Each structure stands twice: as C-alpha cells, then as structure tokens.
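Asks: show me the folded form of this:
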Amino acid sequence: MGKEIALADVMGLVGTETGVSDWITVDQTMIDAFAGATNDHQFIHTDPERAAAESPYGGTIAHGFLTLSLLSAMNFDALPKIREQTMGINYGFDKIRFMSPVKCGARIRARFTLADARLRGAAMMMTTYEVTVEIENEKKPALTATWITIAQFDPKDRPAI
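Replies: This is a model prediction of the structure:
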C-alpha cells in the first residue's frame, strides 16, 4: 500500500474511511485450500458439479470464514501503516454478519472506516474498524464486521493527548 501515518494522527481519522483494498479473486483453488485447512469439505464449497446441480448458487461458494480470513490481507493492503507501530494484534470482532455468498471466481474487496481509536496502557492503541467486504458487481456485500485491532508501539512514542 505504501502510505504511512504517525501514531499521533490516527485519532484524527475517527469517522473516516481510511482505506479500500485491491480486489482479490476467490477461485476454486483458494476455496479448496481453505477447505483442507479447516476440514470443511461441504459440497457447496468443494464440488462444482454437485453445487451447480443442487445449490441455489449455480456453483461453488467460498466459506464465510474464508472471506472473513481474507480481511488480514485486505487490511495490510488498504490501511496506512502506523509509522511507530512495532506489532499489530488482532483483538477480535464485536459483530460479524455474512450478508451474501461469494461465488467461485468472484472478486472481493474491503472498505475500512475507523470507528474508534484509543490509547491503552503505555504502549498500545486499540482501533475499531467498521468493515464492509464488497463483491464486484453485486449490490449486497459479502460481509460486514466490527473489527478491533491493537497497534503496539514503543512507550517513548506515545502521543500526548
């Protein structure tokens, strides 16, 4: 992504869209690899012929958790790097909703809006993002989520408030 911001500037971005990722194609190879990693081989994900014949989707679809797991890559692609950050931590989600299936071959991207940013302790900033994963040429998103992350930094870099 290339953009960088100072830790002291993060709180000023609350309420704004802070990044949009590039498109990612979700193909059968990716879906099959995720099925293997999670041992979730339900036919709607892994059997294109059966999914075309028996599901309402006309073919296979990505696991909802595959779409969710791609947020890490989309985050890295879309959001500016905090200059002073030494480590990022996935803290969790307050809300996740799977709104629409991602059909095999579809392209998805994420939009990130910074909903909250607050300092925690001497060396952490907790950020909350409202995230929407869009499906190219579809009206409904694949998912929406409230995602909480933590940026760890050296205490000497803590901004004055």
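
Asks: please make it C-alpha for all contacts and neighbour counts, starting now.
Replies: Fine.

Asks: so how far is the helix or strand where Thr149 lies off the chain centroid?
Replies: Applying DSSP states H and E as the criterion places Thr149 in strand 143-153. On the basis of CA atoms, centre = their mean, to the nearest Å, strand 143-153 sits 9 Å off its chain's mean C-alpha point.

Asks: checking the residue nearest to His41 when sequence neighbours are not counted next. Helix, strand or coil?
Replies: What sits nearest to His41 in space, not counting adjacent residues and going by CA to CA, 6 or more residues apart in numbering, is Ala35, at 5.4 Å. Following DSSP: H, G, I helix; E, B strand; the rest coil, we place Ala35 in the helix state.

Asks: quick one more, to check against the first:
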Amino acid sequence: MRTFENLAELAACVGQDVAATEWVQITQQQINQFAEATGDPQWIHIDVERAKQGPFGVPIAHGFLTLSLLSQFFDKTIDVRSKRMGVNYGLNKVRFMAPVPVGSRLRAHLHLHSATPIEGNGLQLQWNVTVEREGSDKPVCAAESLVRIYA
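Replies: Next up is the predicted model:
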C-alpha cells in the first residue's frame, strides 16, 4: 500500500509509476459470477468442456471482468489519508490486448498521468493502468482511468 498524507503529495507524483499491485488470481467461480451478474454467459467464459475445444483451450475471463478489477487494484494499493471520498469518473480509452485464461494471476501497474484540481476541494486523476498476466510478455489490458478524490 502506498500512502499519501494529502492530495498535494499525490499530485506531486504526476509523470511517475506510482505503484504495482499484488497478484490477483482469476477463478472459474469469479468468471461464472461475473457472467451471471452482467448477463453475459458466452460459452468461452462459462462452459468449461466446450472451452477446451475453443481457441484458448480453457475458459477465459470477460474483458470487462478484467477491467472491473481496477477498483480493487486502486483500493488495495493507493491511499490518501486526508480524503473524504473517491469516485470512479470514467475511462478515456481501454484496450484488451490478450486473453485471460482461468487460473491466471493478474496485477496492475499504476502510472499517474495527470492531476487536475476540481471544484469541491478535489483532484481529477488520470491513471494509465497496465494489467499484466503472470508469465506473459503481453499486457492483457491497458486503460486510461479517471478517478476523482475529494479531501
């Protein structure tokens, strides 16, 4: 966990790789629950037997499941002690460059691209996030994530 006392201390990290997260394992149970919650039961995600015959040889995680991990990655990696709250403001760009086979371990690298003051004693942060899969040279996801933090 990287801890900052206040927003100014975090803003001083613009242009830097601020943190790398711990590894998170992707399970079939997570994939099934995500499919149910989102109404996306495509066979390449949830049908283990059919997926063995598919292009990846095993079920793969939904791209949006991988993307949804960003909240967890930020929550477990970056803390600003003086913050009142933080909100997800959106995404500028997202790419899913490689599949995430069931059983994969993922982690994210968080690069602070910009920090812009906003009304209400806050900052809008643009994070360039790269999610990697253990044992792979190619990232599985890259995203420009916008987060607003208020002190």
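
Asks: so what number do they get for TM-score?
Replies: The TM-score (TM-score structural alignment, normalised by the length of the second structure) is 0.96; 151 aligned residues with a CA RMSD of 1.1 Å.

Asks: OK, contacts around the residue nearest to His41 of the first structure?
Replies: Going by CA atoms under 8 Å, 6 or more residues apart in numbering, Ala35 of the first structure touches 41, 45-46.

Asks: among these, name the ones in helices.
Replies: Among the contacts of Ala35 of the first structure, DSSP state H puts 45-46 in helices.

Asks: Asp22 of the first structure: which of the contacts of Ala35 of the first structure is nearest?
Replies: Among the contacts of Ala35 of the first structure, His45 lies closest to Asp22 of the first structure (CA to CA), at 23.7 Å.

Asks: contacting residues for the residue of the first structure most remote from its centre?
Replies: Distance from the C-alpha centroid of the first structure peaks at Ala53, with 31.1 Å (CA atoms, centre = their mean). Taking CA under 8 Å, 6+ apart, we find Ala53 of the first structure in contact with Gly59.

Asks: helix/strand/coil for it?
Replies: Quick answer, by three-state DSSP: Ala53 of the first structure is helix.

Asks: buried residues in stretch 116-129 of the first structure?
Replies: Using 16 or more other CA atoms under 10 Å as the test for burial, stretch 116-129 of the first structure gives 116-117, 119, 123-129.

Asks: now, the most widely separated pair of the residues you listed?
Replies: Farthest pair in those (CA to CA) is Ala123 and Tyr129. Separation: 19.7 Å.

Asks: so how far is Ile135 of the first structure from the most centrally placed residue in the first structure?
Replies: Residue closest to the average C-alpha location in the first structure (CA atoms, centre = their mean): Leu71, at 2.0 Å. The spacing between Leu71 of the first structure and Ile135 of the first structure, counted by CA to CA, to the nearest Å, is 13 Å.

Asks: mutual contacts of these two, please.
Replies: Shared contacts of Leu71 of the first structure and Ile135 (CA under 8 Å, 6+ apart): none.

Asks: what does stretch 131-138 of the first structure correspond to over in the second structure?
Replies: For stretch 131-138 of the first structure, the aligned range in the second structure is residues 129-136, judged by TM-score structural alignment.

Asks: contacts for the matching stretch, please.
Replies: If you take CA under 8 Å, 6+ apart as the criterion, stretch 129-136 of the second structure is touched by 100, 104-111, 138-145.

Asks: make it 10 Å
Replies: With contacts defined as CA atoms under 10 Å, 6 or more residues apart in numbering, stretch 129-136 of the second structure is touched by 17, 20-21, 23-25, 66-67, 69-70, 73, 94-101, 104-113, 138-145.

Asks: also stretch 92-101 of the first structure?
Replies: For stretch 92-101 of the first structure, the surrounding residues in contact (CA under 10 Å, 6+ apart) are 57, 60-65, 67-68, 128-135, 138-150.

Asks: please repeat the previous calculation with a cut-off of 6 Å.
Replies: 142-148 (CA atoms under 6 Å, 6 or more residues apart in numbering).

Asks: where in the second structure does it fall?
Replies: The aligned range for stretch 92-101 of the first structure is 90-99, by TM-score structural alignment.
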